[in-house]
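Student: coordinates only, sequence not included:
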């Protein structure tokens, strides 16, 4: 009989988890930077033509060739960002289980994206796929005649299938139920104190940066626009951009406080914040989850300040190109600045100049076939 074995130095669970997350982040960063810059070119360029929704499909048929080109650019950037969650999940699984973990991790990460579970779901997908593949590699025993099929057939097929089943039937349903519950809760708060509601919406949006909690707040806020209720939308649109701008500004002012690998991500984060994409702050949340607390505080304060001082955003637009259309736009911009400043200063409590753990060859599992005696 032949079985798969892993030749790997033992590490503590905490070290393995941290190394896996950092590996996923390092492979994800080029996608974020590429997507952010390309989308920034498109949206800033379109703003000179008075267009604040260049992503809308109608611009693909615009009479102006430059507008059509900017629309295409925005699509290219969005395509790069759409790979973010599958890639981070795939390379988390890779860190845990080497090359056999990539396919199951990426497919499970793509499923997490399709289910709307955000980067928390992608993290779960990567770890689930990685440890499932690791278990298969160490436990599956095959006859010598078919042992060579393990790495190219049994592991990728079995690992992908099992990881997706866990994501769909164990992880996905609870997150979906939580999402519905949060939406109902926010709807129930709409008749209460508008400042408290704004702070709650802002904190939720800043928590998981495009994940289910963020989506519940943004979706509910946008739904209320149809009823002429604008405060939740104002809070949400402010909070969307505060974390990426705040963290990005911090990397520019206190560059030495951040790991070298995240300094370029800070530039992309600032740009993504200005064009209304909160995912620019995700690498920092993955690198050190403590920043999530700072994000929530900064987003909540900025949102409450905007609503409390009378700013009103009647459109689901968070990027800078829509700021001048906001009622009391000076207050709106001030609220963004205050919230971003809180996050920029608060990040100094989280990032203290420590380098991220480097990927080392011995940290990667090596696979070989051993013969049972």
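Tutor: All right, it came through fine. Worth saying up front: this structure is predicted, and the values here are computed from it rather than measured.
Student: every contact and neighbour count from this point should use C-alpha atoms.
Tutor: OK.
Student: where's residue 109 relative to residue 88, distance?
Tutor: Separation of residue 109 from residue 88 (C-alpha to C-alpha, to the nearest Å): 8 Å.
Student: which stretches in this protein count as strands?
Tutor: 2-7, 141-142, 366-371 (DSSP state E).
Student: got those as TSV, with distance to residue 177 and mean neighbour count columns?
Tutor: Converted to TSV, those look like this (distance: least, C-alpha to C-alpha, whole Å; neighbours: other C-alpha atoms under 10 Å):
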stretch	distance to residue 177	mean neighbour count
strand 2-7	38	18
strand 141-142	39	16
strand 366-371	39	15
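Student: and residue 41, which of those strands is closest to it?
Tutor: Among those, the nearest to residue 41 by C-alpha to C-alpha is strand 366-371 (42.5 Å).
Student: what's the closest one in contact with?
Tutor: By C-alpha atoms under 8 Å, 6 or more residues apart in numbering, the residues outside strand 366-371 that reach it are 1-8, 98, 137, 147.
Student: presented hereafter is structure B, for comparison with structure A:
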């Protein structure tokens, strides 16, 4: 084996480990996203239809919408430090949870990062480092914690090592590094990005929509999907709600589009998938992108590109039309909260049709005939 081949093999293994660590972090974060998003959407919906209105929801103390929204906000508030803690856990085990969580949490405090920036002579607004900061912190913390865990220590310290020495030591070592080398730079970059996206239009909308939409459809609820979702959700916290509408629409079109494709050309799908089409429509309208997974699992090389095409076009159209969505979850059930509910629905249907057309064009084979031929030869 040549030196170059050996280096490539090592890099491949390392990248695979990073991917697994990120997947673990995302999978443990998802329940917080789901619960928080749904409860916040319920708060918005209740305030809109039965309460005092969305604008007064936060001040309507004791109302049903107030309780729902507070539950949702708390669930979503911890999802980012949970991501950092979960990534560290996937690398270092239980000793990595607390350092990863706390170090990810401290860089979400914009006031702390502002003072940190002033210490080194930088001017920064009170902005946290977001999910990207937590992702980096989780990886760094996990490896440092694992290194500490593997160090030899006197046997008398054995019982205290995993519960006190390793987590506290990792936190002490990384605290200044996380603040100055990760928190401040990432927060500054994130602030610049938010300012750039606050006025997206024209060509910018096409580029951003294509990227976000493709990410939402690529792995249908996986790490790439969640990066696009969390990114858009964070922007919505600062009043930039157009990307949230774009990713919600882009996440709804894959299941609906696949159901349409299945009904239009049933001969191209197995009977099991045809029976699954109705539930795919329901899942799609509920903003559960995973409803398209059975189709993608059966024929990923042709289905996934079609899904990405439909979602990219739908997200771009949403941004071009400046559709907004203040709720982070809920799908069709929070459609009335959009600034243009009918356009919101129209773009969902438009993207779903594009998805159906693209996938149908990419799937020329008759799956049922192929299945029958396979069974007859076995």
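Tutor: Structure received. Since the model is a prediction, treat every value here as computed from it, not as a measurement.
Student: so what's residue 196 of structure 1 up against?
Tutor: Contacts of residue 196 of structure 1 by C-alpha under 8 Å, 6+ apart are residue 304.
Student: and it, what pairs with it in structure 2?
Tutor: Aligning on TM-score structural alignment places residue 196 of structure 1 opposite residue 203 in structure 2.
Student: quick one: its match and residue 354 of structure 2, what's the gap?
Tutor: From residue 203 of structure 2 to residue 354 of structure 2 the distance is 20 Å (C-alpha to C-alpha).
Student: OK, contacts around the closest residue in space to residue 222 of structure 1 that isn't next to it in sequence?
Tutor: Take residue 222 of structure 1 and drop its neighbours on the chain: the residue closest to it by C-alpha to C-alpha, 6 or more residues apart in numbering is residue 233, 5.8 Å away. Residue 233 of structure 1 is in contact with 218, 221-222, 224-225, 313-316, counting by C-alpha under 8 Å, 6+ apart.
Student: returning to that earlier point: overlap in contacts of residue 109 and residue 88 of structure 1?
Tutor: Shared contacts of residue 109 of structure 1 and residue 88, counting by C-alpha under 8 Å, 6+ apart, come down to 122-123, 126.
Student: so how far is residue 129 of structure 2 from residue 80 of structure 2?
Tutor: With C-alpha to C-alpha as the criterion, residue 80 of structure 2 and residue 129 of structure 2 are 10 Å apart.
Student: cool, and residue 145 of structure 2?
Tutor: From residue 145 of structure 2 to residue 129 of structure 2 the distance is 21 Å (C-alpha to C-alpha).
Student: so which of the shared contacts of residue 109 and residue 88 of structure 1 wins on neighbours?
Tutor: residue 126 (36 neighbours; other C-alpha atoms under 10 Å).
Student: skipping adjacent residues, who's closest to it in space?
Tutor: residue 89 (3.9 Å).
Student: which one's the longest helix in structure 2?
Tutor: helix 3-49 (DSSP state H).
Student: burial count for the nearest residue to residue 46 of structure 2 once chain neighbours are set aside?
Tutor: Leaving aside its sequence neighbours, residue 46 of structure 2 sits nearest to residue 65 (C-alpha to C-alpha, 6+ apart; 5.5 Å). Other residues near residue 65 of structure 2 come to 29 when the count uses other C-alpha under 10 Å.
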